[in-house]
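Engineer: My questions concern the predicted model and sequence given below.
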Amino acid sequence: MEQPIETPDEGADGRTGEEPERRKRRIPVLIAVASFAFALDLVTKLIVVARLENHAPIEVAGTLLQLDVIRNPGAAFGIGEALTILLTGIAVAVVVVIARIARKLYSLPWAIALGLLLGGACGNLVDRIFRSPGIFQGAVVDFIAPRHFAVFNLADSAIVCGGILIVLLSFRGLDPDGSVHRD
């Protein structure tokens, strides 16, 4: 009976590629993606607050998509408006968990996904910490207003895109350390 031949790409334990210790960590990618998402969110919020707040909404695509500044003290769809401090704590926990995962981060797709999540979490966290009505009670600036949907910002978009990518990577069996598991 023939023995299966292990290819250089797949070991007997189901892991693919080189061992993580021999590969390059993807922390710089995570930081670059997070910085870009955070900066883009911050700049757009500064612009819309300075130019659009207390003005009529701007139609981007008729009534299907408008730019309309609102301050949201809660989560998506205005849920949990009285839970700003709790939502701030959750955002801090997300940052801490990503920092812990980053120590063993060798997967480029995971670095991108976690970078999006981190950048978005930091973008909304800055609003919650520093915006009015007070420290750790701030309302998040939302301004992208599709018709019949919640108003959101670029940080929210980064969080959702990062979350979807994490789910897809998990379904494909790719771990943050670059290994692939087969269930």
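Structural biologist: Yep, it's here.
Engineer: hey, let's count contacts and neighbours off CA atoms from now on
Structural biologist: OK.
Engineer: Which parts of this structure are helices?
Structural biologist: 27-51, 84-102, 108-130, 154-172 (DSSP state H).
Engineer: in the last one, what's buried?
Structural biologist: Residues of helix 154-172 classed as buried by neighbour count (16 or more other CA atoms under 10 Å): 154-163, 165-166, 169.
Engineer: ok, second structure coming up, stack it against the first:
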Amino acid sequence: MSEDRPTDHAAVPETGDDAAPQSAAAVPEATETAKPAGRRRLPMLLIIAAVLFGLDLLTKCLAVAFIQPGESVPIIGDFARFTLVRNPGAAFSMATGMTWLLTLIAAAVVIGVIRIGRTLRSLWWAIGLGMVLGGALGNLVDRLFRYPGPLQGHVVDFVAIGWWPVFNVADSAIVCGAILLVALTVFGFEPDGTRSGRKHSEETH
């Protein structure tokens, strides 16, 4: 009896020239799929926000402790000075009759920034959002815990420069952070770390 058996071609892998292109084509696809995304930036965002929040809280406590209402402490002549103001409105004394609404807006900003930050991969966006978050938290604490009560609290402002309305560290952080975010948007820098113009150029080629 012959012991020769038919070869099962389905079970034998192809090793000829026909198999090489398939293997070579599979490698780039796997590499592209496994390409690591940018580093998450939420920790950086939270660190920046915490530092600015702490600085804002400290400077407000010092202002309340050492500056009397109506008193003006010159820093650079009459151009820059410390003066204590209780502000029921928004940054730079705007919308003074809408304290409760501003409180809700500040709370919404805090929640929104944290949600965006969970998927953030751009360092510059993390810096800008961290500044906005730190400033929003600083003024939100005033509105919740300072006189005359929750949702109606007056924000402590103490820095006066020239004709500019009196402001605090939180106001400065919010404005500077917002300017940075607008600039990033205008120049095409995305929160995921890419640049929209460059991404479009790569796709067209």
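Structural biologist: Arrived safely. Note that the structure is a prediction, hence the values are computed from the model and not measured.
Engineer: what's the TM-score here?
Structural biologist: Here the superposed chains carry a TM-score of 0.86, computed using TM-score structural alignment, normalised by the length of structure 1; 165 aligned residues with a CA RMSD of 1.6 Å.
Engineer: Dump the helices of structure 1 to a markdown table, plus distance to Ile144 of structure 1.
Structural biologist: Output for the helices of structure 1, formatted as a markdown table (distance: least, CA to CA, whole Å):
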| stretch | distance to Ile144 of structure 1 |
| --- | --- |
| helix 27-51 | 10 |
| helix 84-102 | 21 |
| helix 108-130 | 14 |
| helix 154-172 | 8 |
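Engineer: Ranking those helices by mean neighbour count, which comes first?
Structural biologist: Mean neighbours per residue, mean count of other CA atoms under 10 Å, is largest over these for helix 108-130, with a mean of 26.
Engineer: Skipping its backbone neighbours, what lies nearest the counterpart of Pro57 of structure 1 in structure 2 in space?
Structural biologist: Mapped onto structure 2 by TM-score structural alignment, Pro57 of structure 1 lines up with Ser72. Closest residue to Ser72 of structure 2 apart from its sequence neighbours, by CA to CA, 6 or more residues apart in numbering: Thr83 at 4.8 Å.
Engineer: Was I right to think Val49 of structure 1 contacts Ile70?
Structural biologist: No. Look at Val49 of structure 1 against Ile70 with CA atoms under 8 Å: they stay out of range, at 9.3 Å.
Engineer: residues touching the residue nearest the centre of structure 2, list them.
Structural biologist: Per CA atoms, centre = their mean, the C-alpha nearest to the average position across structure 2 is that of Leu129, at 1.8 Å. Counting by CA atoms under 8 Å, 6 or more residues apart in numbering, Leu129 of structure 2 makes contact with Leu45, Val113, Gly117, Gly177, Ala178, Leu181.
Engineer: Same list, those residues, but as JSON lines with distance to Pro191 of structure 2 please.
Structural biologist: Listed next are these as JSON lines, based on distance: CA to CA, whole Å:
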{"residue": "Leu45", "distance to Pro191 of structure 2": "12"}
{"residue": "Val113", "distance to Pro191 of structure 2": "12"}
{"residue": "Gly117", "distance to Pro191 of structure 2": "9"}
{"residue": "Gly177", "distance to Pro191 of structure 2": "14"}
{"residue": "Ala178", "distance to Pro191 of structure 2": "14"}
{"residue": "Leu181", "distance to Pro191 of structure 2": "10"}
